[in-house]
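Undergrad: after the sequence you'll find the predicted model.
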Amino acid sequence: MGNRLPSRRTLLRSGAALAAWGLIEGCSSTGTEEGAGPTASSSAAQPAGTGAPTSALRQTMPAESMPHTRTFMSWPALEEVWGDQLPGVREDIAGLAQAVAGFEPVVLMARPDQADQARQMCGSSVEVIDLMVDDLWARDTGPTFVIGDQGLAGVDLNFNGWGGKQVHTADAQVARTLLERYGIPRIQAPVTGEGGAIEVDGEGTLMATESSWVNENRNPGKSRDLIEADLKELFGVRKVLWVEGVAGQDITDCHIDALARFAEPGVVVLHTPAPDTPPDVWTTASAQARQVLGSATDAEGRTLRIVDLPEPDFDLVEGRGKDFLATYLNYYVVNGGVIVPRFGDRAADDRAVGVIGDLHPGRKVTQVSINTIASGGGGIHCATQQQPQRPPTSPSAAP
């Protein structure tokens, strides 16, 4: 695999090593603006690039299944991160972008000196824009979009390299820069986290892992209750369902989008280890999530139905490694379809298509091979970020 730096599921490149590259970002884990912390209120919608709130905005994050205006993606930039897998991961991203573009517009961010290559590999169905990025994880580095009475806004979650574990010189600025480019108001969050660390049902419920939020590497000194209050205000939810997750074993500290997802309100899809998997921290996390969510109710008082989504057999997966994220749960719902990973275990691949198709009736299921992306510890959902459409407003009644 060559001399490769730690990926999303490899732990703990030291801060000293990052500093030696000269790539460590100068922001704290609580803010990105020239050493200043976030704004005091997460409900203050700000024009991109300004620090002054303009108006109070009550906003909500729509479910992923609601219509999208477009999908944002990022072109992997750094050989230091991917080593000799860089050509392969670019092929995976190009294939994924083309698959998504079969359903809705795709805007792919790429460094100016790499944009032409991205255009050639992705083809005319994908719009490539010049924008400085470090890696492909648009779910985490880009804005998380919300909709309020005043329209669309983007929440900037102050990306800090998953708690200072990864290169984020350019990626720390992606949310701000992208929102500036599109003229979308920016909400700077009073917490630090990533888009893959939240999952909403669109009806007032959010799921999250404690390991990726109540963590000194992102939110030092903040209690779960304080973080929960911020998440409720940022994303317009009334109830947060917490599962433990796993801290310190992968670079994301166990994002929820690789553990549990909402298929619809009241229905949770759970990543399930393959049969005969030896007990470890990941099997324990899945079991703990099942116990908590199986006895929980959502914001509407519904008892949650849990649907298992088993992982593939590692012995049948090509190109696997110790960082490989072998979960079908990291799928992406698009306009009229669902994009699902294909790993090479034919029986498990087919089973995943059946389960996910049943959970999303009326949507075309498209499978995409992503084994190089997965070898970096992420998946389809990690590499995509939806911009939701604002629902049409009802015409005013005639006087």
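TA: Looks like it arrived, so ask away. Numbering: from 1, shown residues only.
Undergrad: C-alpha from now on. contacts and neighbour counts both.
TA: Will do.
Undergrad: and residue 221, that's in a strand?
TA: No: with DSSP: H, G, I helix; E, B strand; the rest coil as the criterion, residue 221 is located in coil rather than a strand.
Undergrad: and it, how far from residue 198?
TA: Separation of residue 221 from residue 198 (CA to CA, to the nearest Å) stands at 20 Å.
Undergrad: which one's more surrounded, these two?
TA: Neighbour count, other CA atoms under 10 Å: between residue 221 and residue 198, residue 198 has more, with 22 against 10.
Undergrad: wait, what's in contact with that one?
TA: 206-208, 255-257 (CA atoms under 8 Å, 6 or more residues apart in numbering).
Undergrad: same question, residue 100
TA: 71, 106, 334, 339.
Undergrad: what about it, which SS state?
TA: Quick answer, by three-state DSSP: residue 100 is helix.
Undergrad: how much space separates it from residue 378?
TA: Taking CA to CA, one finds residue 100 at 17 Å from residue 378.
Undergrad: go on, residue 105?
TA: 22 Å.
Undergrad: give me the more crowded residue out of these two.
TA: Neighbour count, other CA under 10 Å: between residue 105 and residue 378, residue 378 has more, with 27 against 19.
Undergrad: and residue 361, that's in a helix?
TA: No: counting by three-state DSSP, residue 361 falls outside a helix, being coil.
Undergrad: comparison target, given below:
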Amino acid sequence: MKTQHDGNENINGDGNGNGGRRGISRRTLLARTGAAAAALAAGPVLGGIQPAVAASWRVPGEETPHKRTWMSWPSSYTIWGNLLSKIQADIAKLAKEIAKYEPVVMCADGSSAASQARTMCGSTVTVIGSVPVSDCWMRDTGPLFRLDGAGGVDAFGLNFNAWGENATSFYGIPASAYDKDRAVARNLTAYAGVPFAQAAVVGEGGGIEYDGDGTLMATESCWVNSNRNPGKTRSQIEAELLARFGASKMIWLPGVTGQDVTDGHIDGTARYIGPGVVMVQLAGAVRPDVWTENAQAMHDVLVNATDARGRRLQVLTIEGPDVLPRISRGKQSQFLSSYMNWTVTNGAVITAQFGDTAKDAAARTAIASAFGRPVVQLNLDNLYGNGGGGAHCVTMQEPNH
């Protein structure tokens, strides 16, 4: 495993400086140092997984200022086959757009992949070859950064296991193909010099939403699932997530099990705009009924929910596209037609456009109004279609500290 720094890897400044398999889709089956660091290094439990730290540590909301965005460069032919170059093109397009608003650090799997990423991403994106990666899903594999309100930063990992090993059961991708991604959270924080601990649950960042003000939202289908947390009750999982995120209330949403590789990640359907405000995408005409019904069920829970501060949530809605003119009819049911899978940057919200002129425009207007910042819509059809994930799935923000 490569650990030495390649050239062009200084990230400490804040300058803006499947073997031929076709149609693979992630959705196919359809610090403080001292006392805080010492606490993180407390005696191991559950086979070496460390207990959560209480106190004032919290994961800030994604709309708060960022130090940078972390991404990872896909370079595995075993995972992507002949689609690899198309996925790389979309990752590069997105990285260059984010870099207009905040620093981007792209982790690539060694010097050869790093060289390719630098060529495709250009000089505005910092590429490092010192944090080995398997694939591009940094939201699910990367660390979640916490602040203590007094200048301290630490991070934790969610023990990524390739979506409950669904990558193998759905697509036949060898479990070993994701070995480097299982260690990304730890390796990235070691590189960045941030204290780190593993959570006592298994899951992914795309399976949970947080407002930074005490409330979490998550889908039961992801977390209360034997492919991730066998033998654990919902209450046990909830307690650990609340402690890790520095929150006090969980809003559980139903989700969908077994219809996609993620078991129904929340970040394609319901997202926080900020404390007390959420947005839900009600499915357009191209989404299969199971996702349409799930979106409505999520909406119905949220309109009756209160958060950790006792506020009744303000629930905004948008609608998904009704047509996907660039996508063949046979692939539309597998396409992640979600405007919700946006990534928030310091200067803009970046999401997708799908070629449905009216719905694209309506989503852009609604998201811009909700956030009070510009919205950039990109054509990322290969990522959202062949990848089944979007801009949020392939990014992880590091908050200012």
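TA: Sure, I can see it. If you're wondering where the values come from, they're calculated on a predicted model, not measured in any experiment.
Undergrad: could you report the neighbour count for the aligned partner of residue 340 of the first structure in the second structure?
TA: Aligned counterpart of residue 340 of the first structure in the second structure: residue 351 (TM-score structural alignment). For residue 351 of the second structure, the number of neighbouring residues by other CA under 10 Å comes to 25.
Undergrad: cool, and residue 258 of the first structure?
TA: Around residue 258 of the first structure there are 22 other residues, counting by other CA under 10 Å.
Undergrad: so it makes contact with residue 269?
TA: No: if you go by CA atoms under 8 Å, residue 258 of the first structure and residue 269 don't touch, sitting 10.3 Å apart.
Undergrad: common neighbours of those two, please.
TA: Counting by CA under 8 Å, 6+ apart, the residues touching both residue 258 of the first structure and residue 269 are residue 329.
Undergrad: what's the counterpart of residue 241 of the first structure in the second structure?
TA: If you follow residue 241 of the first structure across to the second structure using TM-score structural alignment, you land on residue 251.
Undergrad: if we ignore the residues flanking it in sequence, what's nearest its match?
TA: Among residues not flanking residue 251 of the second structure along the chain, residue 217 sits closest, at 4.7 Å (CA to CA, 6 or more residues apart in numbering).
Undergrad: how close does the residue in the first structure that that neighbour lines up against sit to residue 244 of the first structure?
TA: Taking TM-score structural alignment, residue 217 of the second structure has residue 207 as its aligned residue in the first structure. Residue 207 of the first structure sits 11 Å away from residue 244 of the first structure, going by CA to CA.
Undergrad: these two: which is more packed in?
TA: Shown here are residue 207 of the first structure and residue 244; by other CA under 10 Å, residue 207 has more neighbours (23 against 19).
Undergrad: now do the contacts for that one.
TA: Contact analysis of residue 207 of the first structure by CA under 8 Å, 6+ apart lists 198-200, 240-243, 256.
Undergrad: one more time with 10 Å, if that's ok
TA: 197-201, 239-243, 256-257, 260-262, 268, 293, 298 (CA atoms under 10 Å, 6 or more residues apart in numbering).
Undergrad: which of these are buried, as a PyMOL select command?
TA: Applying 16 or more other CA atoms under 10 Å to the contacts of residue 207 of the first structure, the buried members can be selected in PyMOL as follows:
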select buried, resi 197+198+199+200+201+239+240+241+242+243+256+257+260+261+262+268+293+298
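Undergrad: among the contacts of residue 207 of the first structure, which are in strands?
TA: Taking DSSP state E as the definition of strands, the contacts of residue 207 of the first structure contribute 199-200, 239-243, 260-262, 268.
Undergrad: for these, which one is nearest residue 64 of the first structure?
TA: Using CA to CA, residue 200 comes nearest to residue 64 of the first structure of those, at 8.1 Å.
Undergrad: residue contacts, that closest one?
TA: 60-64, 206-208, 235-237, 240, 261-265.
Undergrad: so which of these are in strands?
TA: When DSSP E is applied, the contacts of residue 200 of the first structure are split such that 60, 206-208, 240, 261-264 fall in strands.
Undergrad: now tabulate those residues in a markdown table and tack on distance to residue 173 of the first structure.
TA: Shown next, in a markdown table, are these (distance: CA to CA, whole Å):
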| residue | distance to residue 173 of the first structure |
| --- | --- |
| 60 | 23 |
| 206 | 26 |
| 207 | 26 |
| 208 | 24 |
| 240 | 28 |
| 261 | 27 |
| 262 | 29 |
| 263 | 31 |
| 264 | 32 |
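Undergrad: relative to residue 15 of the first structure, which of those residues is nearest.
TA: residue 208 (26.6 Å).
Undergrad: that closest one contacts residue 253, doesn't it?
TA: No: taking contacts as CA atoms under 10 Å, residue 208 of the first structure lies outside contact range of residue 253: 11.3 Å.
Undergrad: mutual contacts of these two, please.
TA: The contact sets of residue 208 of the first structure and residue 253 overlap at 197, 245 (CA under 10 Å, 6+ apart).
Undergrad: among those two, which residue is more densely surrounded?
TA: Set side by side, residue 208 of the first structure and residue 253 show more neighbours around residue 208, with 27 against 24, by other CA under 10 Å.
Undergrad: look up how far residue 246 of the first structure lies from that one.
TA: 12 Å.
Undergrad: for residue 79 of the first structure, same thing?
TA: 28 Å.
Undergrad: same question for residue 235 of the first structure.
TA: Taken as CA to CA, the span from residue 235 of the first structure to residue 246 of the first structure is 24 Å.
Undergrad: which SS class is the aligned partner of residue 185 of the second structure in the first structure?
TA: The alignment partner of residue 185 of the second structure in the first structure, by TM-score structural alignment, is residue 175. Assigned by three-state DSSP, the conformation of residue 175 of the first structure is helix.
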